[in-house]
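Enquirer: okay, predicted coordinates and the sequence, questions at the end:
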Amino acid sequence: MKADNLSDLVVFVAVARESNFTRAAARLGVSPSAVSQTIRSLEERLGVRLLTRTTRSVTRTQAGDRLLQDVAPLLEQIEGHLGALTEFGQHPSGTVRISADEFAARHVLWPKLRPVIESYPEVTIELTTDYGLTDIVAERFDAGVRLGGIIDADMVAVPIGPPMRMVTVASPSYLKGYGAPQRPEELMGHRCINLRLPTHGGLYPWEFTRGGDEFRIRVQGPLIMNSSLQILDACLAGVGLAQVTDVHAQEHLSSGALEEVLREWSEAFPGYHLYYPSRRQQTAAFKVVLDALRVAGAS
């Protein structure tokens, strides 16, 4: 059924119940002439008279009685379902699905989402970890979490973490045996642990920035992995140099288990962002999650 047909039925039910065009028009917020025209068009389309009009009253015909009996309960059900959806949107409940890499899920999302789970028992949060740039619309996620620089322009992106740096690190044992590179070009003579991301196919190039200039180097080494956490483990074991974010390596840098090299070629970039489609209607549950994750002062 076309949308205008449904609207015509709403008008008919109002007139049939009020038995008056003026009162029905006031109830619907339209003019009496508009109501009259709608009823006339409906009758012409159905090929049957629904209402008998006199100067004093409006009464239903047999066909009008039948239509009111059949249609009114259906319209009430639709109105009830829509009302339930409105309540669903106002009361935090339901499932919020988020795609994120493993580190973000563990260290950025979980500390902030735990209070949400405790405070809103009707909200369920589903976290799916992966390192690909998931199409959150196609995969029916409510939001994704990625670094700020790799988010599509048609998404709303909200900062949920501080700026970050890509740091080049190695274990003290590796640096003792192979020395520390002084310039990025010297990495070509070192054992490096490479990262392969599903969406890139090839090996991810190491990135360096200095004085606003950006460049990339494709390094070589004995090990290729698809997880930054795995790369950190291998780096800690002395396999070779690795490039990860500073938040990934901070604990090990602080303890001395890893040392940073080429620091002057490492500048800050936008950190983790929550991103979601700009045109999607936000549920109350999603708003609760968004407020919990949003960095103070972020729009």
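Expert: Yep, it's here. Residues are numbered from 1 along each chain as shown.
Enquirer: please make it C-alpha for all contacts and neighbour counts, starting now.
Expert: Noted.
Enquirer: following the helix ranked longest in the chain, which helix or strand shows up next?
Expert: With secondary structure taken from DSSP state H, the chain has its longest helix at helix 62-90. Moving toward the C-terminus from helix 62-90, the next helix or strand (DSSP states H and E) is strand 94-100.
Enquirer: contacts for the helix or strand just after that following strand, please.
Expert: Note on strand 94-100: by DSSP H and E, the next helix or strand toward the C-terminus is helix 102-103. Contact partners of helix 102-103, identified using Cα atoms under 8 Å, 6 or more residues apart in numbering, comprise 129-131, 229, 248.
Enquirer: out of the residues you listed, which comes closest to Ala138?
Expert: Asp130 (15.5 Å; Cα to Cα).
Enquirer: next, the one to line up against it:
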Amino acid sequence: MLKENFNDLIAFLVVARERSFTRAAARLGLSQSALSHSMRALEERMGIRLLTRTTRSVSPTEAGERLLERIGPHFSEIELELSLLKELRDRPAGNIRITAGEHAVDTVLWPVLQGFMTQWPDIHVEVTVDNTLMDIVSHRFDAGIRLGEQVAKDMVAVPVSPPMRMAVVGSPDWFAHHAPPQIPADLQHHRCVNMRLPTLGGMLPWEFSADGKELRVRVEGQLTINDLRHRIAAARAGLGLIYLPENCVEQELKEGSLVRVLESWCEPFPGYYLYYPSRRQHTRAFSLLVEALRYRE
């Protein structure tokens, strides 16, 4: 393969990983038509079809999967070495890709990023807000943020938040017409706002513990919604009870627009961890961000 065709190979890698010409074109800074032309030209030179295209998606063929597996790691190593060379400059520089859920971004990542990026103007950070348990290796993220219990054992895990507690809350008007639950089983008498698990598709169970006893409760209600802000709005509007991290509703509890119940059943548990592959060499820019995020008591 001639060196002038390396750009087409890089473009192929992005398309194969994103499985979308639209997303790949956006990442590469190209038009979709130019990217499509580049892929057709690459396939003609290779003499084999690398991508299967439909009106809604694109995926690698068997030959495309083989090419992705063989050359992908080498290009990743080249990118890393180029980033490491930049460390010889006076100021740390480079690109860092992180994925985290909505709550982790709001409470852990964003408060740190504001000062971090002002301090290190040559470090570029891309944040993908996603509540699924995304595979950071296959999606080429440098790191992710998850609850400690969700981090795979073969990952390096760095604590980035204090221990957390969940809370069950509802509006004063709701409890004016419904007796507050005394034990988790009493939730069957209440309308609750559900959240669907983005990865598995089922409803998020409400988990409780007290004196070493753990319970997982399935609740029922009219509304199912994943967005955190709208679940809080639903509770304030009297649509039922919600279950969420307690720091999300500190202000509402303080002002009395929401009331907490079952507090003794919501014991602390390990908080968020930044996690990343243990075998990968990292840049100084990445190490600086890890230290900035690291939780210290």
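Expert: Received, thanks. For clarity, every value in this text was computed on a predicted model and none was experimentally measured.
Enquirer: any idea what the TM-score is?
Expert: The TM-score (TM-score structural alignment, normalised by the length of the second structure) is 0.69; 217 aligned residues with a Cα RMSD of 1.8 Å.
Enquirer: packing partners of the longest helix of the first structure?
Expert: helix 3-18, helix 284-293 (3 or more Cα pairs under 8 Å, 6 or more residues apart in numbering; DSSP states H and E).
Enquirer: with mean neighbour count added, can I get these in a markdown table?
Expert: As requested, these are exported to a markdown table (neighbours: other Cα atoms under 10 Å):
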| stretch | mean neighbour count |
| --- | --- |
| helix 3-18 | 17 |
| helix 284-293 | 19 |
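Enquirer: nearest to Leu67 of the first structure, of those?
Expert: That would be helix 3-18 among those, by Cα to Cα, at 8.7 Å.
Enquirer: the stretch 51-200 of the second structure: helices as residue ranges?
Expert: Using DSSP state H, counting those that start in this stretch, the helices of the stretch 51-200 of the second structure run over 62-86, 102-104, 110-119, 172-177.
Enquirer: tell me which of the ones you listed sits nearest to Ala143 of the second structure.
Expert: helix 102-104 (13.1 Å).
Enquirer: mean per-residue distance, the closest one versus the first structure.
Expert: For helix 102-104 of the second structure, the mean deviation from the first structure after alignment is 1.9 Å (mean Cα distance after the TM-score superposition for the first structure).
Enquirer: can you redo the helices of the stretch 51-200 of the second structure as JSON lines with distance to Leu200 of the second structure and mean neighbour count?
Expert: Output for those, formatted as JSON lines (distance: least, Cα to Cα, whole Å; neighbours: other Cα atoms under 10 Å):
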{"stretch": "helix 62-86", "distance to Leu200 of the second structure": "26", "mean neighbour count": "14"}
{"stretch": "helix 102-104", "distance to Leu200 of the second structure": "18", "mean neighbour count": "18"}
{"stretch": "helix 110-119", "distance to Leu200 of the second structure": "27", "mean neighbour count": "13"}
{"stretch": "helix 172-177", "distance to Leu200 of the second structure": "31", "mean neighbour count": "15"}
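Enquirer: mind checking the ones you listed for the one nearest to Ala157 of the second structure?
Expert: The closest of those to Ala157 of the second structure is helix 102-104. By Cα to Cα, the value is 14.9 Å.
Enquirer: residue range for the closest one in the first structure?
Expert: Aligned by TM-score structural alignment, helix 102-104 of the second structure falls on residues 102-104 of the first structure.
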